[in-house]
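Peer 1: Provided below are the primary sequence and the corresponding predicted coordinates.
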Amino acid sequence: MASEITYAEVKFKNDSSAAVIKGPPPETKKHEHHPKKYLPWLPWLISLLLFLVCIALVVLLAVLFSHSADQPPALQQNFTEWLCNSMVPQGKEQGWTCCPNGWKRFRESCYYFSEDLLSWVESEQNCTGMGSHVVVINSEAEQNFLSEAMKSLGGQNYYIGLRAQEVGQWHWVDQAPLNVTAAFWRTGEPTNSTAEPCVVIHRQTAPPNNWNDIRCERHNRICEAAAVTVRWRS
C-alpha cells in the first residue's frame, strides 16, 4: 500500500511596508539665551569720562568766579545770585562783569545802598562782613553816579568811607588821604568840628557837591566792592 502524500498549500503574505521602529521622541533642542558680553574695559571708560566731566565742572566754576587780586574773597561767599553784563571785547578777549543781585555797578565796582540805619562803625563792620568796604570816591564821575543812583532811594544821608582821625585830617577807610581835587563838599562844609568826624552824601543836595560832615550816628550807608570778572579768549 502506497503511502499517501498530503500536500498543503501555504501562502505567505508579503508585507511590503517597512517595519517602523518606535522609540522615544527626539529631544527638542532648546534655544539657549546667552547674556550679552560687554567689553571688560567699558566700565573703566565710563568712570574715566565721569571723572573728566567732574574736573571740567570744577574748572568752569573756578573760571566763573575768578576775580582781580583786590577782590575780597568774602563777596562771592555771601551771595549766590549775580547780575552780569557783557564786557567790551578787547582783541580776542571777551567776558562778563558781575555784581551781586541788588547791587548797582559802575565801571569795575559794585555798590550796595542800604535801607537800614547804622552808626559809622557798625556800617564799616557791615560792609566788611559782606566782603566790601564803605565806599571810597575817586572821581567826579563816580560821585555823580552815586548821587544819581540815590535819587530814587528813601534815605536822607548815606555814609561814605571818609572820616577825620583828627580835626581837618580826612582819610578814607583804606587810609588814603583825601585828594582835594576829588572832594565834593556842600557849601559851607566841612565844619571841621570834633563833634562831626564822619561824612555822608546828602541825598537832597544837588550833585556833585553834596558831602556833609556829621555826627557818627545812625544813617544809611554805601558799600563798595570790586566787580567779579569772567574772561575768556575767543
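Peer 2: In hand now; what should we look at?
Peer 1: going forward, measure contacts between C-alpha atoms and count neighbours the same way
Peer 2: Fine.
Peer 1: packing partners for the lengthiest helix in the chain?
Peer 2: Criterion DSSP state H: the longest helix present in the chain is helix 42-64. On a contact count with 3 or more CA pairs under 8 Å, 6 or more residues apart in numbering; DSSP states H and E, helix 42-64 meets strand 228-233.
Peer 1: For the top strand by length along the chain, which residues meet the burial criterion?
Peer 2: For the chain, the longest strand by residue count, based on DSSP state E, is strand 157-166. Residues of strand 157-166 classed as buried by neighbour count (16 or more other CA atoms under 10 Å): 157-164.
Peer 1: Relative to residue 187, which of those is nearest.
Peer 2: residue 157 (16.2 Å; CA to CA).
Peer 1: Tell me how many other residues crowd the residue nearest to residue 164 when sequence neighbours are not counted.
Peer 2: Leaving aside its chain neighbours, residue 164 sits nearest to residue 170 (4.4 Å; criterion: CA to CA, 6 or more residues apart in numbering). Applying other CA atoms under 10 Å, we find 20 residues neighbouring residue 170.
Peer 1: helices or strands next to the strand or helix carrying residue 170 in the packing?
Peer 2: Under the criterion of DSSP states H and E, residue 170 resides in strand 169-172. In terms of contacts (3+ CA pairs under 8 Å, 6+ apart), strand 169-172 is packed against strand 157-166.
Peer 1: Would you mind listing the outside residues contacting the strand it packs on?
Peer 2: 120, 123-124, 133-136, 170-173, 178, 194, 197-203, 219-223 (CA atoms under 8 Å, 6 or more residues apart in numbering).
Peer 1: cool, stretch 96-109 as well?
Peer 2: Stretch 96-109 is touched from outside by 79-87, 110-113, 142, 145, 224-231, with contacts defined as CA under 8 Å, 6+ apart.
Peer 1: picking that back up, quick one: the residue nearest to residue 164 and residue 180 touch, right?
Peer 2: No - using CA atoms under 8 Å as the test, residue 170 is too far from residue 180 to be in contact (10.0 Å).
Peer 1: from memory residue 225 sits against residue 128, does it?
Peer 2: No - the criterion here is CA under 8 Å, and residue 225 misses it with residue 128 at 9.6 Å.
Peer 1: for comparison:
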Amino acid sequence: MNQQERVSPGTAAPAEGSSCSRLSPWVFLASALAVKTALMTVGLVVLFHRSCGQYKTLPQNAPGWHCIRNGSASQRQDWKCCPVGWRPFQESCYYFSDDWMPWDKSQQNCSGMGSQLVVINTKAEQAFINKEIQMKYQREQINLYIGLREQEAGQWRWADQTPYNESAAFWRHGEPSDQPSDEFCVVIHYQKNVFQFRNWNNIPCTIDSYRICETAAVTP
C-alpha cells in the first residue's frame, strides 16, 4: 500500500465512501416502499378477483353490471348490482321484456338468464312494478306474465314454489275468473292512462304476452 492509500485512525473516510453512507438510508426506504406497493397491489388484485367471483354469470346480451349504493359508501354490503338493462328494487333485479311469448317459454327465457318469472310478495313490490311498466311501455294496453300459475283448481303456486298468499295478491275486480276453464296463468294487465293498483288477471297460458323476470341483486 502506498502512502496515498493509507488512512490513519480518526481520519475521515474518502469522499466516495461518505457519499454511499449518506445514500444508504434513502435506498433502503425506497426499496421498502416498493415492496409495500407491490404487496398492496397483489392484495387488491386478489380482493377484486374474489369480489368478481361472487357475481353470477351475466344474462345473455347484458353488457355488464350496474351498481347502486343503498347506504354508506364505507360498507360494501350496501352496494347492490344488477345486470345493465335490469331495474333494481330492494334485494332484487327486474327485467321487463320487449317481446312476447307463452307462459312456459317466458319462464324458460327467464331461467336462461339466471332468473325466473317475477314473484310478487308485497304491496311495495307491486307498486314498484306498476311504476316501471308505466314508464317503459307506450302501448294502450298490454299483458305481462308473472310467476303465478294455477296448479290445480283453485290452487295457485309461484314459479319458485313460494306458497300463494291471498293477502299479497292483487287481482282485478272479478278475478281470478273460472271461465273459460283453461285460464291457468297470471298476467299484470296494464292500460295506458288508467291506473289500477290491483291489475292481476288469469288467462290461457298459450297466449303470447310480455314478461317480467326477477333475480337476486349481487353484493360486490
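Peer 2: Received the coordinates, thanks. Model, not experiment: these values are computed from the prediction.
Peer 1: Provide the TM-score value for the superposition.
Peer 2: Once superposed, the chains reach a TM-score of 0.72 (TM-score structural alignment, normalised by the length of structure 2), with 179 aligned residues with a CA RMSD of 2.8 Å.
Peer 1: So which bit of structure 2 is the longest strand of structure 1 matched to?
Peer 2: Aligned by TM-score structural alignment, strand 157-166 of structure 1 corresponds to residues 143-152 of structure 2.
Peer 1: Superpose on structure 1 and give me the mean offset of that stretch.
Peer 2: For stretch 143-152 of structure 2, the mean deviation from structure 1 after alignment is 0.4 Å (mean CA distance after the TM-score superposition for structure 1).
Peer 1: Buried ones in the longest helix of structure 1, by neighbour count?
Peer 2: Buried residues in helix 42-64 of structure 1 (16+ other CA under 10 Å): residue 64.
Peer 1: Against structure 2, what's the mean shift for the helix or strand just after that helix, could you check?
Peer 2: Proceeding N to C from helix 42-64 of structure 1, the next assigned helix or strand is helix 74-78, under DSSP H and E. Compared with structure 2 after fitting, helix 74-78 of structure 1 deviates on average by 5.8 Å (mean CA distance after the TM-score superposition for structure 1).
Peer 1: Please state the offset of helix 74-78 of structure 1 from the chain centre?
Peer 2: Remark: helix 74-78 of structure 1 is offset 10 Å from the chain centroid, using CA atoms, centre = their mean, to the nearest Å.
Peer 1: Show me what the helix or strand just after that helix is packed against.
Peer 2: Next in sequence after helix 74-78 of structure 1, counting helices and strands by DSSP H and E, comes strand 82-86. Applying 3+ CA pairs under 8 Å, 6+ apart, we find strand 82-86 of structure 1 packed against strand 93-100.
Peer 1: List the buried residues of the strand it packs on.
Peer 2: Applying a neighbour-count criterion of 16+ other CA under 10 Å, one finds 95-100 buried in strand 93-100 of structure 1.
Peer 1: what's the next secondary structure element after that strand?
Peer 2: Heading C-terminal from strand 93-100 of structure 1 (DSSP H and E), you reach strand 104-106.
Peer 1: can you list contacts of stretch 51-59 of structure 2?
Peer 2: Under CA under 8 Å, 6+ apart, the answer for stretch 51-59 of structure 2 is 64-65, 83, 112-114, 218-220.
Peer 1: same thing but at 10 Å, please
Peer 2: Residues outside stretch 51-59 of structure 2 that contact it (CA atoms under 10 Å, 6 or more residues apart in numbering): 45-47, 64-65, 81-84, 110-115, 216-220.
Peer 1: Buried ones from these, can you make that a ChimeraX selection?
Peer 2: Applying 16+ other CA under 10 Å to the contacts of stretch 51-59 of structure 2 leaves a buried subset, and the ChimeraX line that selects it is:
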select :81,82,83,84,110,111,113,114,115,216,217,218,219,220
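Peer 1: how close does the counterpart of residue 93 of structure 1 in structure 2 get to residue 220 of structure 2?
Peer 2: Counting by TM-score structural alignment, residue 93 of structure 1 lines up with residue 75 in structure 2. Distance of residue 75 of structure 2 to residue 220 of structure 2, given as CA to CA, to the nearest Å: 11 Å.
Peer 1: cool, residue 90 of structure 2 as well?
Peer 2: From residue 90 of structure 2 to residue 220 of structure 2 the distance is 15 Å (CA to CA).
Peer 1: and if you look at residue 117 of structure 2?
Peer 2: From residue 117 of structure 2 across to residue 220 of structure 2, the span is 24 Å (CA to CA).
Peer 1: cool, and residue 170 of structure 2?
Peer 2: 34 Å.
Peer 1: okay, which residue is most central for structure 2?
Peer 2: Closest residue to the average C-alpha location of structure 2: residue 82 at 2.4 Å, with CA atoms, centre = their mean.
Peer 1: is it possible to export the buried residues of strand 157-166 of structure 1 to a markdown table including distance to residue 66 of structure 1?
Peer 2: Shown next, in a markdown table, are the buried residues of strand 157-166 of structure 1 (distance: CA to CA, whole Å):
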| residue | distance to residue 66 of structure 1 |
| --- | --- |
| 157 | 34 |
| 158 | 31 |
| 159 | 30 |
| 160 | 27 |
| 161 | 26 |
| 162 | 29 |
| 163 | 32 |
| 164 | 35 |
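Peer 1: quick one on the thing from earlier: can I get the buried part of the contacts of strand 157-166 of structure 1 as one ChimeraX selection?
Peer 2: Burial among the contacts of strand 157-166 of structure 1 is assessed by 16+ other CA under 10 Å; the matching ChimeraX selection reads:
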select :120,123,124,133,134,135,136,170,171,172,173,178,197,198,199,200,201,202,203,219,220,221,222,223
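Peer 1: Report the next helix or strand after the strand holding residue 170 of structure 1 in sequence order.
Peer 2: Following strand 169-172 of structure 1 toward the C-terminus (DSSP H and E): strand 198-202.
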